[in-house]
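Q: Need coordinates for the following:
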Amino acid sequence: MVVRSWVILIAYVGAACSLTWPLISVAPTHLPLGTETSATVPLFNLWTLRWTAANLGTAGYWHAPIFYPAEGAFAFSEPQLPTGLAFAVLQWITNNPILSYNLLLLLILTLNGWAFYHFGKARDIPEGAAVLAGILGIGLPFVFNELGVLQLTVLFPAVFAARTVTRMAAEPSTDKGLTLGLWIALTYLMTGYYGLMLVLLLPVFTAGVVRFEALDRRHFLAVGLSLGAATLMIAPVATIQATHTQQFTRSEESIQRNSAELANYTQPDDAALRAHVLPTQPPDGQPLYPGTVLLLLAAVGAICHADRRMAGFLVVGAVLALLLSLGLNLRLGVWRPYALLIDIMPGFDRLRSPFRFAAFVQLFLLMLATLGLDVLWQQRFGPALCLLLVMAGTLETARVPLQMEAVPELQPDWAERLPADAVVALIPFPNSGRTPAYEQTALAMNQAFGVPMVNGYSGFFPTGYRLLFDSMESFPDGFTSSRLQRTGVTYLAVDSDWLSVERHEILHELGFELVFADTDRALYVFDQSP
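A: Sure thing, here's the model as predicted:
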């Protein structure tokens, strides 16, 4: 049994490496982008993991030195605490943050497959069919579209939560209740989005496996333990996040812009392998098509599997997740159901992107597909048919070769020359509020790691930064220079391509003295002498 488990795990590692090629060959120097058009988010997530690895447990953990002098800046986005701890171990081993990030991503994909394998085993499907379900779990299209957003690849805690519910329904116990609480907490702590979504959707799955006439005191005790354990683990983090982000809201326009349309579910990814055989138009918005083979297997599971109750509730879960992903684009006359969810469910007013419910659409579809593999496996030539279908389904949606971006030097000379008490402004500020405009900011956060800077990138931007951002278009001039100095800035890290002779002379007149320059950045220090 142990040997077989290791063989399956190794096979899943191989599948993860193959489906993400050429990631493993450039893992020390490149980051994957998924459907991202810039490296801003991968670089920001790299900084996030590095911050947790270096500072978790310290008094200043939540006060990351971005958006200086704002407090609680690390709470403005997903802290990803468990992921950061795993990253810390890998960085200790490799001493290379980029390699550690990529190894962590491969580990997450492997665990996604491992979770779906164990879900299949909990449903008593044949070993081979469960192994193939795990392969589909590794290559889930939504996950591969979001490879540039690390936290959105982490599905395995939610799947393990569903597996634990299955086992707990059959034989409730204290340890299963505590285990369920752990998986719920990990879902939230690794991906806040998925944690909130799980609260809505796990009860649907639970209704499919629980026989209500068989419930007894042990079931209620186990559920109480799971909720209590999850609350104890989540509450400290959620409370701190709520304290530091209570001033932030998402506009209806922003939420609607990041809500899915039904058309997104019919548009295949034009970067997937299938597009090389059947060319498709680039999708308008997020490509959320789950794949033809996955839909086919899910249909077999929904229509033909003997466990009609389970199949029915999985269909309900997939449909509910799809409707939720439409966010504010879903209207029933003048009523928008998602607006009610924002009003009554804590945390949903902070979620900018309802389309991410598509992850749970595909999760439910893959659970149905697992039942479909169970049905087909029992047929004549069933194992061979299942193998061919899974191979076709995996190749259909694979993004090979994966879009990668080389990461510049993380310890450049300009960053090494900053003194310990420096407060930095990166010049120029981004030319827009769009994510790609912040790529150089996210890179500099890694390069000048731990150095206070007035710039930053995050899920939320504090008011002080927004006011500064709005005024910096006219820099360099006396007004913006004085504003930077009042904020506490002592050094300017100026992009060399932006720096002209004229701008250098203006900076000198404003009291900034050049202390270092190379092809990347020039450093100016504010000369406070009379």
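Q: okay, CA-based contacts and neighbour counts for the rest of this
A: OK.
Q: The closest residue to residue 33 other than its chain neighbours: neighbour count?
A: Counting by Cα to Cα, 6 or more residues apart in numbering, residue 148 is the residue found nearest to residue 33 once chain neighbours are left out, at 4.1 Å. Here the neighbour count serves as a burial measure; for residue 148 (other Cα atoms under 10 Å) it reads 27.
Q: Then residue 74?
A: Neighbour count of residue 74, defined by other Cα under 10 Å: 22.
Q: now do the one 3 residues further on
A: Here the count is done by other Cα under 10 Å, and residue 77 has 17 residues near it.
Q: ditto for the one 5 residues further on
A: Counted by other Cα under 10 Å, the residues lying close to residue 82 total 16.
Q: How about it: what's its closest non-neighbour residue?
A: In space, residue 82 is closest to residue 190, 6.1 Å off (Cα to Cα, 6+ apart).
Q: Residue 459 too?
A: Excluding the flanking residues, the one nearest residue 459 by Cα to Cα, 6+ apart is residue 77, at 4.6 Å.
Q: another one to check against the first:
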Amino acid sequence: MNFNNKLFVFVVFILLTIFMTYPAVFKMQGHVISDKGDPVFTSWVLSWDMHKFKTGLANYWDANIFYPASNTLAFSENLTGLAIIGFPIMLLTNDIILTQNILILLSFVLSGYCMYLLVNYLTKNPLAGVLAGLVFAFVPVHASKLPHVHMIAAFWLPLIFLYLHKYTDENKFRHLILFVVFYIAQCLTCMYLYVFVTPFVLTFAVYYAFKKRLNSTATIKLSLAIVLVFIFSFIFYHKYSDAGNMYGFSRNIQDIEAFSLRLESFFSAPFNNCLYSNIMHQNTPEGDLFIGFLAWVLVFLGLRAEMSKPLYKTSALRTILLSIWYGAIAYFTVLIALYLITKGDPSTTRPFTNIIWLLVLRFILDRKLRSACSGYIRNLDVDRKFYLYLSLIAVLLSFGPSIRFFNDRVFPGPYNVLFNYVPAFGSIRVVSRMSFIIILGISVLAGYGYNRIYQKYKNTGLWFVLIFILTAEFLMIPVTTPEIKTKNNIPEVYKWLGNQKGDFALIELPLYMGMKNVEKENERLYYSTFHWKKIANGYSGYFPPLYSYLYDVAKKFPSDEMIDVFGKMGLRYVVVNTAGYKEQGRGNIEGEVKKFASKIKFVKNFNEYFVYEIENSKLLSSASEITGNEKFISKKFWKAKSNFTNNYTYLAFDGEEETRWCTNSPRKPGMYFQLDLGNLESFKGIEFEMGQGRQSLFDFPGKFKIEVSNDSKKWITVFSKNTDSANMILPSLIFTPKKINALIKLHTVQTRYIKMTQFDNEETYNWSIHEINICN
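A: Got it, this is the predicted structure:
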């Protein structure tokens, strides 16, 4: 076997992929690999990208979901790099499921092969390269990302560092060009990995420029190359910034912490690992980083350094103190093992925290240990030292805002610095995906570990034994491959929509939201690839406020209010899935719709799908119904009272959108909020600012009246509403989704007192006012 032959090695990784992902290669058509959640969503993303490649790149970012929202492709990963690779396959097959499945398997092949290239270059040992490629491609944390094709496609990472090495070693311009190409390719393929690898690219440039003593010309070229990639990424990703600014998208610390690694993650195997999942799976979201036992052994061998002299001599006192220290370490280690086995709560004894402090204390007090560590680092060669630093820093960053062991926060994590001061990191939700940088470093060090074994024993038979053990530890077969309908057997309603002329928008009901129903909504996105009409439905990393609001209020469909809302959204068709309504206990939804025949007419029936057309459908043309140049009355002399939480009424006009007055109990008839303006004022409207929380959208009353008075005794009704509030909020949800408000315009009257009384009877939502403004 000639492992110097790159074609032969590529074939080896093809065969390994076929075996390690069995039976995926035999179910490439009509089946998705892993599950029908995110893989179905990413098939829609890839299909949209390729659709725009064929039809023109205008409005590339305005994908056909979440209509009438814009920049919807930027609500999640755009997968442009993978779409470019898969485009020829799609042209040949016209099958997006087959195309995506090929991309998934190809990503495993390329991940292994590209790591082989990197480690073979560093060690000059092709067997070490193949072993490192096996670790990188099939280590459990990598293989567990099967539902996320953009994460599986991590093969650009080793190529980025390979050509950085070649450039700093040989100072050839073609290597710098290839580095830029692969770095940009990573940018186009997966934003997560591009953002995560960037600090380490910068670290590499500084570290190797110093260690390899690059001349000023070479250093400037490398710096300019990195800046060029940054400029490209800024231009390419600016739509993400636009979407964030328009919709107020952001990640909070709680979201990030939930998807960060914890210390026990390193002892947790993914659920689909054959050997260890039953005994080592912790069931944390994307929090499994156990890489097997042999890989760690190889890493430790790879980090061994030849010492020119013994670490230090010991004494009787030192022996006693070290015995106490090791005893304490052993005690807390046993506690950690018990918590891992029982999955208990260590917050009372805090074993990991105590171990950290014991290590820090010894390092501070033990001069000989510091000297030994310094000597060890000096004896490591430049390359191993870099990948050790890379792995350790990536581990620390992967913990997110705080380093935790179960519920015990050991200490704050360095990720806080990136989150607070580097904008790109503020949009990252799943920090645990930093694990790909960790396994990059681990794979290289494991390659060095095998190279050390080979240099000592020169026995290739041992290599086969190690490959066998690694394969057994990484095995995850059989890979699940659920069926999915393809072009010939999709529901007829989607074929019919594809045959309808013109560019129009529709909504399919009932709407679904949340992880329990992700497959149902993603399936609609997938089916939309067969007609490419705009749909109000959607699923992504972010949801626009309008969809969140529609999800709740559309439960009241059919109603006059909801049909009007659909019309003002510019929706032409409403596709009613009666099977979905039957699951909700509404078996006669088509009968309910007949009662509104004057506003919505029946068009066609396809088994459980009923298609209706809205009679008056026209998207609101502007934000004319939202306050623009309205002038507001000064709040200096305002007072307020209410029959609920009266002591906090001032929060409704304190000038802070983040605060709010709230009834703290579900809405019911008779609740009132009374405002004293302090003086007689001209009154021609009220603006309610909703804040940015989804919950507050539903804290706005649907049925209420507004009364005015000059003496707070005799009241005149100037506004009364006995239907849902959707129409009042809709313009803002469409045109100013970051700052949602409801404006009620009235005929001008003179008044001092304004009283809002509601006659809603709501079981779930409160009544709250974030900020109230009075128009004059």
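Q: hang on, residue 280 of structure 1 is in a strand, isn't it?
A: No: the assignment for residue 280 of structure 1, made by DSSP: H, G, I helix; E, B strand; the rest coil, is coil rather than a strand.
Q: That one - nearest residue in space that isn't next to it in sequence?
A: Spatial nearest neighbour of residue 280 of structure 1, excluding adjacent residues (Cα to Cα, 6+ apart): residue 270 at 5.6 Å.
Q: Equivalent analysis for residue 208 of structure 1, please.
A: Leaving aside its sequence neighbours, residue 208 of structure 1 is closest to residue 310 (4.4 Å, by Cα to Cα, 6+ apart).
Q: Surely that neighbour is in a helix?
A: Yes: Residue 310 of structure 1 sits within a helix when classified using three-state DSSP.
Q: now the aligned residue in structure 2 for it: how far from residue 211 of structure 2?
A: Structural alignment places residue 310 of structure 1 opposite residue 383 in structure 2 (criterion: TM-score structural alignment). Distance from residue 383 of structure 2 to residue 211 of structure 2, counting by Cα to Cα, to the nearest Å: 10 Å.
Q: For these two, indicate the residue with more neighbours.
A: For residue 383 of structure 2 against residue 211, the residue with the higher neighbour count under other Cα under 10 Å is residue 383, and the figures read 15 against 10.
Q: returning to what we had before: quickly find the element holding the residue nearest to residue 33 of structure 1.
A: With elements delineated by DSSP states H and E, residue 148 of structure 1 resides in a region that no helix or strand encompasses.
Q: again with residue 452 of structure 2
A: Residue 452 of structure 2 belongs to helix 435-457, assigned by DSSP H and E.
Q: what about that helix, how far off from structure 1?
A: After superposition onto structure 1, the mean distance of helix 435-457 of structure 2 to its aligned counterpart is 1.2 Å, using mean Cα distance after the TM-score superposition for structure 1.
Q: which residue numbers in structure 1 go with that helix?
A: Under TM-score structural alignment, the alignment places helix 435-457 of structure 2 onto residues 358-380 of structure 1.
Q: Give me the buried positions along that stretch.
A: Of the residues in stretch 358-380 of structure 1, those with enough neighbours to count as buried (16 or more other Cα atoms under 10 Å) are 358-377.
Q: and what of stretch 265-277 of structure 2?
A: So, applying 16+ other Cα under 10 Å, buried residues of stretch 265-277 of structure 2: 265-274, 276-277.
Q: for stretch 572-585 of structure 2, same thing?
A: When neighbours are counted by 16+ other Cα under 10 Å, the buried residues of stretch 572-585 of structure 2 are found to be 572-581.
Q: Same question for stretch 308-318 of structure 1.
A: Applying 16+ other Cα under 10 Å to stretch 308-318 of structure 1 flags 310-318 as buried.
Q: Please apply the same query to stretch 255-268 of structure 2.
A: Applying a neighbour-count criterion of 16+ other Cα under 10 Å, the buried positions in stretch 255-268 of structure 2 are 256-268.
Q: So which elements touch the helix ranked longest in structure 2?
A: The residue-count maximum for a helix in structure 2 (DSSP state H) belongs to helix 216-247. When contacts are defined as 3 or more Cα pairs under 8 Å, 6 or more residues apart in numbering; DSSP states H and E, helix 216-247 of structure 2 sits against helix 173-189, helix 191-211.
Q: Which of the buried residues of stretch 572-585 of structure 2 fall in helices?
A: 578-581.
Q: Residue 716 of structure 2: which of those residues is nearest?
A: Of all these, the one with the least separation from residue 716 of structure 2 (Cα to Cα) is residue 581, at 43.3 Å.
Q: Could you measure from that closest one over to residue 367 of structure 2?
A: From residue 581 of structure 2 over to residue 367 of structure 2 the distance is 72 Å, taken as Cα to Cα.
Q: Then residue 697 of structure 2?
A: Residue 697 of structure 2 sits 61 Å away from residue 367 of structure 2, going by Cα to Cα.
Q: Tell me which of these two has more neighbours.
A: In this comparison of residue 697 of structure 2 against residue 367, neighbours counted by other Cα under 10 Å, the higher total goes to residue 697 at 27 against 11.
Q: So what does that one match up with in structure 1?
A: Applying TM-score structural alignment, one finds that residue 697 of structure 2 falls in a gap with respect to structure 1.
Q: Residue 697 of structure 2 and residue 549 touch, don't they?
A: Yes: checked against Cα atoms under 8 Å, the pair residue 697 of structure 2 and residue 549 is within contact range at 6.9 Å.
Q: that older thread, now what about the next helix or strand after the longest helix of structure 2, what contacts it?
A: Read in the C-terminal direction, the helix or strand following helix 216-247 of structure 2 is helix 253-258, with elements assigned using DSSP H and E. Helix 253-258 of structure 2 is contacted by residues 285, 399-402, 428-431 when judged by Cα atoms under 8 Å, 6 or more residues apart in numbering.
Q: Nearest to residue 50 of structure 2 among the residues you listed?
A: Within these, proximity to residue 50 of structure 2 (Cα to Cα) peaks at residue 428, which comes in at 25.7 Å.
Q: The closest one in helix, strand or coil?
A: With three-state DSSP as the basis, the three-state label of residue 428 of structure 2 is coil.
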